[in-house]
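Participant: Next come a sequence and a model predicted from it.
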Amino acid sequence: MPSPIVPAPQPASPDVLRDSPFLKACRREPAEITPVWLMRQAGRYMSEYRELRAKVSFLDLCKRPELATEVTVTAAEVLGVDAAILFADILLILEPLGFQLEFTKGEGPAIHNPVREAGDVDRVRPLQTAEPLGFVADAVRSIRAALNPATPLIGFAGAPFTVACYAIEGGGSRHYEKAKAFMYRDEGAWNVLMSRLVDATAIYLNSQVAAGAQAVQLFDSWVGTLSPADYRRFVQPHMRRLFGQLDPSVPSIHFGTDTGLLLTLQRDAGGSVIGLDWRVELDEAWDRLGPSVAVQGNLDPVVLFAPLPEIERQVGRILDQAGGRPGHIFNLGHGILPKTPVDHVRALIDMVHEKTSRN
């Protein structure tokens, strides 16, 4: 990996950032190009990231602002994207709430004291301030200072449902049977847990905005496991309250996977931009959502393993569906996969820029 990036004293110009294609799209305003950024754009598919990870643990990478700055800014510069996204993890918020979090090699995250019974919710500590997560705000400030002054920075957090699933399951899951059984068995305890996660997440995201993020994204990666009726009952009221607590001066992106049946419910819960995964057609989804929100998406990440002509065909299909309407942010339908060819990622970004240049 290159030598650590030393943040330069170059404060971002509010006007330059406000006029960036990404923030224009978030506001559903015409932009000179369709902006593109990619979820997990700093990750294992990049040799620079792998070299650094060989020296430090994943949690160290998240908790040391100078390293989070290095991987965030390097990815944005190497790829030429229209927005950078903070390097962190959605589960960092669990530690100050009293959970014992570990990232085990080859196994992913493990929570050693999961919530399993209603009484376990009592030991979930409310987050009073963002101070226990101050290293993330420090990383935002450091990234903002090192990043191109015209490139917006996106902060993020896990949405309460997805974080609750991890907290109850004790890690990842295929069907989330423990989390959903807990939800069905004791709705009162579920609501208390979700309320604590909502309050903590609002404090956390607002601290990222105060530190210099120009937008925030909520990742509800597992909410697609719910039926519309269950989403409406167990999640939507909490998401409404969360979006109501977020700093309204910056746009918010509401993203989930496998949410084709939940999109209008997500829109009604909140967010300036609704993220779409690849299981829906962008034009049909946008028509259902209506003109009040921008959309983000939605190339299947596996398409990046295809030959370049096929990638170009798939990019063209999505751009045709967007139809040049203001408010489209090009992205994948989920994160870049670890073995994705870097040259295909660069080619994708160039394709979007070349096909949508309006100068």
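Facilitator: Looks like it came in fine.
Participant: switch to C-alpha atoms for all contacts and neighbour counts from now on
Facilitator: Will do.
Participant: Show me where the protein has its strands.
Facilitator: 84-85, 101-104, 108-111, 153-158, 215-220, 252-256, 273-275, 294-296, 328-329 (DSSP state E).
Participant: For the fourth one, name the packing helices and strands.
Facilitator: For strand 153-158, the contact count by 3 or more CA pairs under 8 Å, 6 or more residues apart in numbering; DSSP states H and E identifies strand 84-85, helix 187-211, strand 215-220 as packing neighbours.
Participant: Tell me which residues of it come out buried.
Facilitator: Of all the residues in strand 153-158, those buried under the rule 16 or more other CA atoms under 10 Å are 153-158.
Participant: To what extent is residue 47 buried, counted in neighbours?
Facilitator: Per other CA atoms under 10 Å, the neighbour tally for residue 47 reads 12.
Participant: ugh, wrong one, I meant residue 88
Facilitator: Residue 88: 20 neighbours (other CA under 10 Å).
Participant: Report the contact partners of residue 333.
Facilitator: Contacts here follow CA atoms under 8 Å, 6 or more residues apart in numbering; on that basis residue 333 touches 257, 275-278, 297-301.
Participant: A further structure is provided below for comparison with the first:
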Amino acid sequence: METANNHLLLKALKGEETNRVPVWMMRQAGRYLPEYIKIREKYGFFERCQTPELAAEITIQPVDIIGVDAAILFSDILVVPQAMGLEVQLIESKGPYLPNPIRIEKDFNRIYIPNVHEKLSYVTAAIKLIKNNLNNRVPLIGFAGAPWTLLCYMVQGSGSKTFDTAKAFCYQQPELAHRLLQMITDTTIEYLTAQIEAGADTVQLFDSWGGLLSKADFEIYSLRYISQIVEKIKDKAPTIIFAKGAWHSLQEMSKTGAAGLGIDWCITPEKAREFAGTNICLQGNFDPAKLLAPIPIIERETKAMLRSFGKKNYIANLGHGILPNVSVDHAKAFVNTIKEFDFKNY
């Protein structure tokens, strides 16, 4: 049983020695947990996000049930476009739908940089409640979508494997693209600052679609804006950048002042460390689909991951969000293998 006040995650982000590797899982608050499904059957998605008591209950569930070393706020990256004036629908089993996307200059008349303390007050209220209910057992991670990923949804109008419409917008109307990215960036700085002031111990930027860009385009349309955000908030709380598929820019991301870099399973720990350097915390990178394997394989593969990363400057995690069809026992096997792993014996 863990002792109270488990601060392993924050120690790892500061580069301090830890008695073991901390572990949490992206999307751990939600869809694979039977306790969450019961709540989902009663309340719509944004109702869950916008009701602080529900968001707090969902956020804390995996701490109690799975035993992870951090809670991550239950919310969605699309609350930011919503606060900026766009209609956002979340259709169960289909994903996000934005019926009035941003495509041409006059569309900018419909969006604005909001007062986050008004428009997103339900998030800060949830954070305060979560912090109170957690009672310092584990740290709380706040988050936001990176500007490039939010632009993808705001221009495409829905999910996509390629986001061709969003990319075309950037290549055909670069001035409008940068105007939109800056609006998202300014909003996100205020939003994450509000999360930290409400009690978030660390924050993560999710650039889920960063890997759709070439290295050069990633640095123009994504990293430039991520860097602005990190610069403004890094002294308020440690910041983690997770840019899925953008391993080509780990070296550049490591220079932003971020405390941690999340990586997916398509790059080896050794190569990620070579690119990122030894002075930054790496987070990842178990393939979420591997949690569907038999438990002995999960345990074996998790141990192999730990040996490859080593104990220092490392947070164990998945390389993307946990899948909805993963059983709780398999999630626990992953977490418990990490918590019980002794580097001295391997």
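Facilitator: All right, it came through fine. The shown structure was predicted, so the numbers you read here are calculated from the model rather than taken from an experiment.
Participant: Can you calculate the TM-score here?
Facilitator: Once superposed, the chains reach a TM-score of 0.95 (TM-score structural alignment, normalised by the length of structure 2), with 342 aligned residues with a CA RMSD of 1.7 Å.
Participant: on that earlier part again, CSV please, covering the strands of structure 1 and showing distance to residue 266 of structure 1.
Facilitator: Formatted as CSV, those follow (distance: least, CA to CA, whole Å):
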stretch, distance to residue 266 of structure 1
strand 84-85, 22
strand 101-104, 29
strand 108-111, 27
strand 153-158, 15
strand 215-220, 10
strand 252-256, 7
strand 273-275, 8
strand 294-296, 12
strand 328-329, 17
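Participant: just the ones you listed: most buried one?
Facilitator: Across the strands of structure 1, averaging neighbours per residue (mean count of other CA atoms under 10 Å) puts strand 328-329 on top, at a mean of 30.
Participant: Read off where it ends up in structure 2.
Facilitator: Alignment note (TM-score structural alignment): strand 328-329 of structure 1 is matched to residues 314-315 of structure 2.
Participant: after superposition, how close is that stretch to structure 1?
Facilitator: Here the mean offset of stretch 314-315 of structure 2 against structure 1 after fitting is 0.2 Å, by mean CA distance after the TM-score superposition for structure 1.
Participant: residues in contact with that stretch?
Facilitator: Against stretch 314-315 of structure 2 from outside (CA under 8 Å, 6+ apart): 9, 12-13, 21-24, 281-284.
Participant: Among those residues, which pair sits farthest apart?
Facilitator: Based on CA to CA, the longest span within those runs between 24 and 281 and measures 14.3 Å.
Participant: Centroid-nearest residue for structure 2?
Facilitator: The centroid of structure 2 falls nearest to residue 206 when counting by CA atoms, centre = their mean (4.4 Å).
Participant: Give the aligned equivalent of it in structure 1.
Facilitator: Using TM-score structural alignment, residue 206 of structure 2 pairs with residue 219 in structure 1.
Participant: what does residue 14 of structure 2 give?
Facilitator: Match for residue 14 of structure 2 (TM-score structural alignment): residue 27.
Participant: Neighbours of its match, how many?
Facilitator: 20.
Participant: Residue 121 of structure 1 is in contact with residue 193, isn't it?
Facilitator: Yes - between residue 121 of structure 1 and residue 193 there is a contact under CA atoms under 8 Å: 6.1 Å.
Participant: More neighbours: which of these two?
Facilitator: Neighbour count, other CA under 10 Å: between residue 121 of structure 1 and residue 193, residue 193 has more, with 24 against 18.
Participant: Check the gap between the more buried one and residue 231 of structure 1 for me.
Facilitator: Counting by CA to CA, to the nearest Å, the separation of residue 193 of structure 1 from residue 231 of structure 1 is 16 Å.
Participant: now do residue 218 of structure 1
Facilitator: 16 Å.
Participant: got it, and residue 115 of structure 1?
Facilitator: In this view, residue 115 of structure 1 and residue 231 of structure 1 are 21 Å apart by CA to CA.
Participant: So these two - more neighbours on which side?
Facilitator: residue 115 (25 against 18).
Participant: on that earlier part again, chain center to the match of strand 328-329 of structure 1: distance?
Facilitator: In terms of CA atoms, centre = their mean, to the nearest Å, the centre of stretch 314-315 of structure 2 is found 15 Å from the chain centre.
Participant: List the contacts of the aligned partner of residue 308 of structure 1 in structure 2.
Facilitator: Taking TM-score structural alignment, residue 308 of structure 1 has residue 295 as its aligned residue in structure 2. The contact partners of residue 295 of structure 2, taken as CA under 8 Å, 6+ apart, are 330, 333.
Participant: Also the one 3 residues further on?
Facilitator: With contacts defined as CA under 8 Å, 6+ apart, residue 298 of structure 2 is in contact with 290-291, 330, 333-334.
Participant: just to revisit the earlier point, mind checking how far the spatially closest residue to the match of residue 14 of structure 2 that is not a sequence neighbour is from residue 82 of structure 1?
Facilitator: Spatial nearest neighbour of residue 27 of structure 1, chain neighbours left out: residue 327 (6.7 Å); criterion: CA to CA, 6 or more residues apart in numbering. Here the distance between residue 327 of structure 1 and residue 82 of structure 1 works out to 14 Å (CA to CA).
Participant: Give me the more crowded residue out of the two.
Facilitator: For residue 327 of structure 1 and residue 82, the more surrounded residue by other CA under 10 Å is residue 327, and the numbers stand at 28 against 25.
Participant: Does that one touch residue 29 like I think?
Facilitator: Yes - Residue 327 of structure 1 lies in contact with residue 29 (CA under 8 Å); the separation is 6.3 Å.
Participant: quick one on the thing from earlier: please work out which of the helices and strands packed on strand 153-158 of structure 1 is packed deepest.
Facilitator: strand 84-85 (a mean of 27).
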